[in-house]
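**Q** Using only what follows, build the 3D model:
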Amino acid sequence: MQWRILEAPHGDLDHPDGWAYRGIAEVERQVALADRGTDDGAPTARELAVSMTDQTYRRRRRLVAVVDGGTPADGGTPAGGGTPAGGPLVVGHGFLGCNLRDNLHRADVYVAVAPPYRRRGIGAALADAVVALARAEPGRTTALSEVEFAAEPAADAPDALVAPTGNGRISADLPGLRFARRAGIGLTMISRRSVLRLPVSDDVARLEEQARAAAGPDYRLHVWRDDIPERWLAGYAALEERLTIDEPNPGLDVEPEHWDAERMRHEMRELREAGRGWLLTAAEHIPTGELVAATMLLYFPDRQAYSEQETTVVVPEHRGRRLGMLVKCVNLREHTRVRPATERIWTWNNEDNPHMLAINVAMGFRPAGGSAMLQAPLADLRTLSR
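**A** A predicted model of the protein is given here:
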């Protein structure tokens, strides 16, 4: 089989060059099913196209490994999507992401190969090409990546590898982790993936009642769907920034991010263009009129089966009043009202964030795999294809 690597052409999905994003999305779907047992959360072609259109805050490069006129090894649907323009078969892809406003030393690198095409040198060639792009970016010194997995191994499993922080385990024998070690990028931290099966139990209503009592009368809740009123944009942006300051990321070479109202407008516009909706519950401190806590759920209007729990943050001065539990319970109740057909909600938490993990466990979230966060000096990454 002959394959080649090229930069993914950019075009709307109805443009002839849209084959690349459809192909990448299909590869991601196959990889998600193989590596974590579900394609929930795999990026859509529309999301990929939107993310590549406006790069105000983040420069993105995408490479694709293609087979001209190829057919899948498993006899399934071509990863290139069978586009009318007759685009080549996409069998793998590589990604480079570089922040443009903060963390200017960081390069996010990622490689994926469709399962039927693994162990043919495609991943190695993609990795080398992505690393070369990263090294050509001025000032980038640290490479970050991740490997997702379907289940955490038992503590006594012979291949169980504990994160350097002491929290979280991954199988050292996972193909993605073996590949990363070959490249010279090592395990730094583990994030837990959890799932909440719906409908929720009566315990969530009880938790909300207890949280309201603990919060007291000084807080007013706001619930917003698919928008944030202009009056509150700067306040919510400050909460997003607070999260980048407070979220524990032990060992990761990352810096706090700056968020403002304009960045929030940009984020909301991109979510809408990508076909995403959201529910957001925020707590206002009545005496000061400031937002001091918030949480967000993301969903696809045309895909009812699942939603994704995103940001939950409480500013330090208002912790200890169960505001995190309160906003999450209220947001979940609103989600049940507007998305009654949803079957499950996914979320991610660093294994080194015991407080938020405890809230999620109390609400009924259960472990369902996770992600190994990987890091290395960019200069130290090894060449894989020779």
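**Q** CA only for contacts and neighbour counts going forward, please
**A** Fine.
**Q** and Asp39, which of the three is it?
**A** Classification of Asp39 using DSSP: H, G, I helix; E, B strand; the rest coil returns coil.
**Q** which residues of the stretch 51-200 of the chain fall in helices?
**A** Ranges of helices within the stretch 51-200 of the chain are 122-135, 175-183, based on DSSP state H, counting those that start in this stretch.
**Q** Who are the packing partners of the shortest one?
**A** Applying 3 or more CA pairs under 8 Å, 6 or more residues apart in numbering; DSSP states H and E, one finds that helix 175-183 makes contact with no other helix or strand.
**Q** redo that, cut-off 10 Å
**A** Packed against helix 175-183 by the contact rule (3 or more CA pairs under 10 Å, 6 or more residues apart in numbering; DSSP states H and E) you find helix 122-135, strand 142-149, strand 169-171, strand 186-197, strand 366-377.
**Q** Pull out the buried residues from that helix.
**A** Across helix 175-183, burial judged by 16 or more other CA atoms under 10 Å covers Gly176, Leu177, Phe179, Ala180, Arg181, Ala183.
**Q** The first one now?
**A** Counting neighbours by 16+ other CA under 10 Å, one finds that the buried residues in helix 122-135 are Ile122, Gly123, Ala124, Ala125, Leu126, Ala127, Asp128, Ala129, Val130, Val131, Ala134, Arg135.
**Q** again with stretch 319-332
**A** Along stretch 319-332, these residues count as buried under the neighbour rule (16+ other CA under 10 Å): Arg321, Arg322, Leu323, Gly324, Met325, Leu326, Val327, Lys328, Cys329, Val330, Asn331, Leu332.
**Q** Next, the structure of the following sequence, for comparison with the previous one:
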Amino acid sequence: MRSPFAPACPARQWRVAAVELGPSGPGAGELSRVLACQRAADLADRPGEPGICPAELRGLLVPPYCGRRVLFTATDVTGHVVGWARLGLYEAFHRDVAHAAITVHPAVRRCGVGSMLLDALAWAARTWHRSRLIVDAPRTRATEAFASRHGLFVSGRDLHSRLDLDGPELPHRLVAAVNPAAANPGGLPRQRRRHARPGPGDGFATLCWSGPCPDEFLSGYVSTLDYLHAAQPSGPLPAPSPADASAPDSDTNSRFEPGSSPGVTPFTSAEVRHREQSASRAGLREYTVCLIDQTTGRIAALSSAHTPDGLRGEQNETVVAPDYRGLGLAVRVKAQLIRGLLAAEPSLAILDTYNAVDNHRMLAVNRRLGFRPLDTHAAWTLTL
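**A** Just a heads-up that it's a prediction; the model follows:
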């Protein structure tokens, strides 16, 4: 069957349009057009893997807290979407930075579509008085060449890792992480332990929920979550997300969420509720596990994840409060979360996560649980 795209593709053939999205993201028709382009790109870049689903794509396109989300589409003369980009503009956090991602249909790559979208992103970012544009993309030969042509440089790197949830060793690994005394360590790689690992009866209680955080725990949840900010050093070039700083015992897959910068504000209850409502509108199912210090009532550790389709999951934040670090709580709370995910979503097959390449402690936690590295993503920065 003939491709709907013309074989010749001069740059002037394409038309780029932009629309600022409302709280629910794009409409059904616009989402369908962008989804077709993204699935074609997924098939070319990750053959054999399921493509993105509507809920997952909608989740990427809802506006951030106190900010804007702009959708750019590049179309050919027949109106087919040949590429698209998203732009995030934060007001509560990185007021001088715009965050973006670009996708080009494989049939028209190296034909100027990506360059046109980048130009449109940069123009919009300047219009909103941003001094830097950060574009997230896997680090490949193609993206390296594209970045070199357009003057982008790497300001952060994330390791993309995956856990196979039907792996034969996983149940034993989870038991060993949650209750080391009850697990036979034979067959697992031996690790040197600098700290004794507490057992389940050590004064920490497990709290789990799906969907929004219960009102009575919201304040404590926000307080612990905010250590994603507090653990990061400030600097002249803020990281594109909490994962891009080497904060101990914390990780996240949200590479466009705000990180540390001189003007950063702490997490707030309003921001958390906004994130929850956005996920619900998009159709994402979220799960959270916390470890509660029964003596003080504080949330010592937390971990969360979501799934858009019940087949694939994505790890969000894992945070351990500073007073409780060095006790093995990161691996324990993450293992509890995985067990809860498997119970609630029995068809879930894989769990992905993204961590800064220099976040060695969380990467060690991931290895202990059985995550394997897949590829590296870079935060490509353009000075405007």
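**Q** Pipe the buried residues of stretch 319-332 of the first structure into CSV and attach secondary structure and distance to Glu267 of the first structure per row.
**A** Shown next, in CSV, are these (DSSP: H, G, I helix; E, B strand; the rest coil; distance: CA to CA, whole Å):
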residue, secondary structure, distance to Glu267 of the first structure
Arg321, coil, 29
Arg322, coil, 28
Leu323, helix, 25
Gly324, helix, 23
Met325, helix, 25
Leu326, helix, 25
Val327, helix, 21
Lys328, helix, 21
Cys329, helix, 24
Val330, helix, 23
Asn331, helix, 20
Leu332, helix, 22
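**Q** Tell me how far stretch 70-90 of the second structure lies from the chain's centre.
**A** Mean-position distance between stretch 70-90 of the second structure and its chain equals 21 Å (CA atoms, centre = their mean, to the nearest Å).
**Q** no no, stretch 276-285 of the first structure
**A** Its chain's C-alpha centre and that of stretch 276-285 of the first structure lie 19 Å apart, by CA atoms, centre = their mean.
**Q** Repeat that for stretch 47-55 of the second structure.
**A** Distance of stretch 47-55 of the second structure from its chain centroid, counting by CA atoms, centre = their mean, is 16 Å.
**Q** can you tell me the distance between the two ends of it?
**A** 21 Å (CA to CA, to the nearest Å).
**Q** Pull the residues that contact it.
**A** 28, 31-32, 34-36, 38-43, 61, 279-285, 307-309, 311-312 (CA atoms under 10 Å, 6 or more residues apart in numbering).
**Q** filter those residues to the buried ones?
**A** Neighbour-count burial within the contacts of stretch 47-55 of the second structure applies to 31, 34-36, 38-42, 61, 279-285, 307-309, 312; the criterion is 16+ other CA under 10 Å.
**Q** So which of these are in strands?
**A** Here DSSP state E is the test, and those give Arg285, Thr307, Arg312 as lying in strands.
**Q** can I get the residues you listed in TSV with distance to Ala239 of the second structure?
**A** Output for these, formatted as TSV (distance: CA to CA, whole Å):
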residue	distance to Ala239 of the second structure
Arg285	27
Thr307	26
Arg312	27
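**Q** List the contacts of the equivalent of Arg372 of the second structure over in the first structure.
**A** Under the alignment (TM-score structural alignment), Arg372 of the second structure pairs with Arg366 of the first structure. Neighbour list for Arg366 of the first structure: Arg192, Arg193, Ser194, Val195, Leu196, Arg197, Trp346, Thr347, Leu357, Asn360 [criterion: CA under 10 Å, 6+ apart].
**Q** go with 7 Å
**A** Residues near Arg366 of the first structure by CA atoms under 7 Å, 6 or more residues apart in numbering: Ser194, Val195, Leu196.
**Q** and if you look at Ala205 of the second structure?
**A** Here Ala205 of the second structure is in contact with Leu291, Ile292, Asp293, Gln294 (CA under 7 Å, 6+ apart).
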